[in-house]
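Visitor: sequence and predicted model, in that order:
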Amino acid sequence: MMNTIGMADLYKMIKKRWWVIVLVSVVGIALTTILTNYVLIPQYATTTQLLVSRKNVNTQSIEIGEIETNIQMINTYRDIIEDPVVIDKVINELGNTLTGVELQKKIEIITQEDSQIFGIKVTDTNPNRAAEIANLVAATFQENIDGIINVENVAILSKAKANAAPVSPNLMLNQVVGVLVGFLLGLILSIILETRDKKVHDEKIITEKLGWIHLGNITEMTLREVAEEEKKQVVTVATNHSKKVLGGD
């Protein structure tokens, strides 16, 4: 049956092997910093916003139900944008440098609650190409949507612009993750080292766990103490020898 570790034992273990936890945490920060700055490729994102109005068969003002229908239609617009009817044309405009799957992974449709406006967000390793792709997708969708479903107008409210600030990787977030992972690994390593340590460090182990009788302690002398003790013994021997010689005379 495995021995359980209580909170008191865990505190003592952390206090004893704190340097292991600190060392592994520092290594975690260093690794995540290196990965973020030198290994992971920065990703840049930009968004273009559109508004699609469906044709209204009535001459009366648009009712709330019509607006809700327009909002629900955004899911349909998302499917059309991710369909080959739009994707293939965008790929052709880009010079066939991407596959359909690669382009779809770069595109994300951003919706707002209770709003007919939605955004086409594109993430790419190049900020200029991200803006180019987003604008091409929006323009292609605008040109082809009327031939697919009955809409009145597709308005591009704002075109995508190159954003020089990367959205990922996030150095601070990665460093926090590195510290947490390093702390947990250091704690686990400390527990392993503690459980595998078979040395007797406390007399309680002898009396409580082994049930033996504690007869006494053997203190360990430092080299300086040993040298001083030897010096005292030499002086004592020399003194006694001198006394014997003087007594004999």
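Guide: It's in. Numbering: from 1, shown residues only.
Visitor: rest of the way, CA atoms for contacts and neighbours
Guide: Will do.
Visitor: just checking, what packs against the helix or strand containing residue 11?
Guide: Secondary structure here is read from DSSP states H and E; on that basis residue 11 sits in helix 7-16. Taking 3 or more C-alpha pairs under 8 Å, 6 or more residues apart in numbering; DSSP states H and E as the contact definition, the neighbouring helices and strands of helix 7-16 are helix 171-196.
Visitor: quick one: distance of the helix it packs on to the chain centre.
Guide: 13 Å (C-alpha atoms, centre = their mean, to the nearest Å).
Visitor: who does that helix touch, helix- and strand-wise?
Guide: Packing contacts for helix 171-196, counted by 3+ C-alpha pairs under 8 Å, 6+ apart, involve helix 7-16, helix 18-34.
Visitor: A further structure is provided below for comparison with the first:
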Amino acid sequence: MEETISLKENYEIVKKRIWLILSITIIAALISALVSLFVLTPIYQSSTQILVNNSESEISGFDINDIRTNTELISTYSVIIKSPAILDIVIEELELNRSSGVLSSQINVKPENNSQVVSIIVQDANPTLAAEIANTIARVFKTEIVALMNVDNVSVLAEATVSEKPSPIKPNPTLNIAIAIVVGLMSGVGLSFLLEYLDNTVKTEQDVEKLLELPVLGSISQIKEQEENAFVSSQQNQPVGSVTIES
């Protein structure tokens, strides 16, 4: 029984402050939409793929040991691709106004499902520049790896391209608005319960019983102004000496 009463009280609290909850939710959604559409800088993504294969100096043919060796080299190649030895050359060729550390934070090197294929993914506010950086990194790495590790087993599998109408990968306005709605609802409900907890005024018979721990024997109901005016009018229209008995 106590659980039923508690759920009912919670419902009444939410119902009483429903406009506060809705207002906070709507404001949060509007702020999220404005920030996502007009404040945050759109970020575009472009990627190129390289293939780690057998050295050209070796005899061609299928060798499982070569494939295993090349697959293990991919983790080493991933570190080298994001190193200053490669990125400094890329920055110089493209005349980028950023350090190798900043450029490295824009790059993600991802092996494709334990295969010999590696994707070089670049994110930038300029979609064309993102594609240029990805392609330049692949080309520079293919050239420099020969001198760095004395191997020639890298080839460019697919170059990065830019579509006619590129779409940014972030921000995602729909996702941001959905998150803002959830956060707004949670904040509104939490604020409603906080205000109810801080409100120590006595409003109902139940409040009196909880405060004084005494049963309520009677209560004086509040008469609305319209009812009071109707009652006075009816009394004035009655003949003198008449008595009205209400059951």
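Guide: Perfect, thanks for sending it. Computed from a predicted model, the values in this text were never measured in an experiment.
Visitor: just to revisit the earlier point, out of the helices and strands packed on helix 171-196 of structure 1, which one sits most buried?
Guide: Highest mean neighbour count among these (mean count of other C-alpha atoms under 10 Å): helix 18-34, with a mean of 18.
Visitor: tell me what the strand ranked longest in structure 1 is packed against?
Guide: When structure 1 is parsed with DSSP state E, its longest strand is strand 44-54. Counting contacts by 3+ C-alpha pairs under 8 Å, 6+ apart, strand 44-54 of structure 1 is packed against helix 64-72, strand 117-124, helix 127-144, strand 151-158.
Visitor: average offset between the helix holding residue 11 of structure 1 and structure 2?
Guide: Taken against structure 2, helix 7-16 of structure 1 registers an average deviation of 2.9 Å after superposition, with mean C-alpha distance after the TM-score superposition for structure 1.
Visitor: wait, doesn't residue 167 of structure 1 sit right on residue 45?
Guide: Yes: applying C-alpha atoms under 8 Å as the test, residue 167 of structure 1 and residue 45 come out as touching, 6.5 Å apart.
Visitor: who has more neighbours out of these two?
Guide: Between residue 167 of structure 1 and residue 45, residue 45 has the larger neighbour count (other C-alpha atoms under 10 Å), namely 27 against 14.
Visitor: counterpart of that one over in structure 2?
Guide: Residue correspondence, TM-score structural alignment: residue 45 of structure 1 in this structure matches residue 45 in structure 2.
Visitor: could you do residue 26 of structure 1 as well?
Guide: Applying TM-score structural alignment, one finds that residue 26 of structure 1 aligns to residue 26 in structure 2.
Visitor: residue contacts, its match?
Guide: Listed by C-alpha atoms under 8 Å, 6 or more residues apart in numbering, the contact set of residue 26 of structure 2 reads 181, 184.
Visitor: ok, it to residue 158 of structure 2 distance?
Guide: Look at residue 26 of structure 2 and residue 158 of structure 2: by C-alpha to C-alpha, to the nearest Å, they are 46 Å apart.
Visitor: try residue 184 of structure 2
Guide: Residue 184 of structure 2 sits 45 Å away from residue 158 of structure 2, going by C-alpha to C-alpha.
Visitor: who has more neighbours out of these two?
Guide: Here residue 184 of structure 2 and residue 158 are set side by side on neighbour count (other C-alpha under 10 Å), and the busier one is residue 184, at 21 against 14.
Visitor: give the aligned equivalent of that one in structure 1.
Guide: Using TM-score structural alignment as the criterion, residue 184 of structure 2 maps onto residue 182 of structure 1.
Visitor: for that match, which non-adjacent residue is closest in space?
Guide: Leaving aside its sequence neighbours, residue 182 of structure 1 sits nearest to residue 25 (C-alpha to C-alpha, 6 or more residues apart in numbering; 4.0 Å).
Visitor: isn't the one you found right up against residue 180?
Guide: Yes: between residue 25 of structure 1 and residue 180 there is a contact at 7.4 Å, judged by C-alpha under 8 Å.
Visitor: which ones are touching residue 110 of structure 2?
Guide: By C-alpha under 8 Å, 6+ apart, the contact set of residue 110 of structure 2 is 78, 118-121.
Visitor: which of those still touch in structure 1?
Guide: Comparing the contacts of residue 110 of structure 2 with structure 1 on both residues aligned by TM-score structural alignment, their matches' C-alpha atoms under 8 Å, the contacts found in both are 118-121.
Visitor: present those as a markdown table; the columns should include neighbour count and distance to residue 233 of structure 2.
Guide: Listed next are those as a markdown table, based on neighbours: other C-alpha atoms under 10 Å; distance: C-alpha to C-alpha, whole Å:
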| residue | neighbour count | distance to residue 233 of structure 2 |
| --- | --- | --- |
| 118 | 24 | 91 |
| 119 | 20 | 88 |
| 120 | 25 | 87 |
| 121 | 21 | 84 |
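Visitor: chain neighbours aside, what residue packs nearest to the most centrally placed residue in structure 2?
Guide: By C-alpha atoms, centre = their mean, the mean C-alpha position of structure 2 lies nearest to residue 176, the distance being 4.9 Å. For residue 176 of structure 2, the nearest residue in space outside its immediate sequence neighbours is residue 32; the separation is 6.2 Å by C-alpha to C-alpha, 6+ apart.
Visitor: separation between the residue lying farthest from the centre of structure 2 and residue 235 of structure 2?
Guide: Among the C-alpha atoms of structure 2, the one farthest from their average position, using C-alpha atoms, centre = their mean, is that of residue 241, at 77.0 Å. Applying C-alpha to C-alpha, one obtains 11 Å for the distance of residue 241 of structure 2 from residue 235 of structure 2.
Visitor: again with residue 126 of structure 2
Guide: Taking C-alpha to C-alpha as the measure, residue 126 of structure 2 and residue 235 of structure 2 are separated by 83 Å.
Visitor: try residue 181 of structure 2
Guide: Taken as C-alpha to C-alpha, the spacing of residue 181 of structure 2 relative to residue 235 of structure 2 amounts to 56 Å.
Visitor: nothing else from me, thank you.
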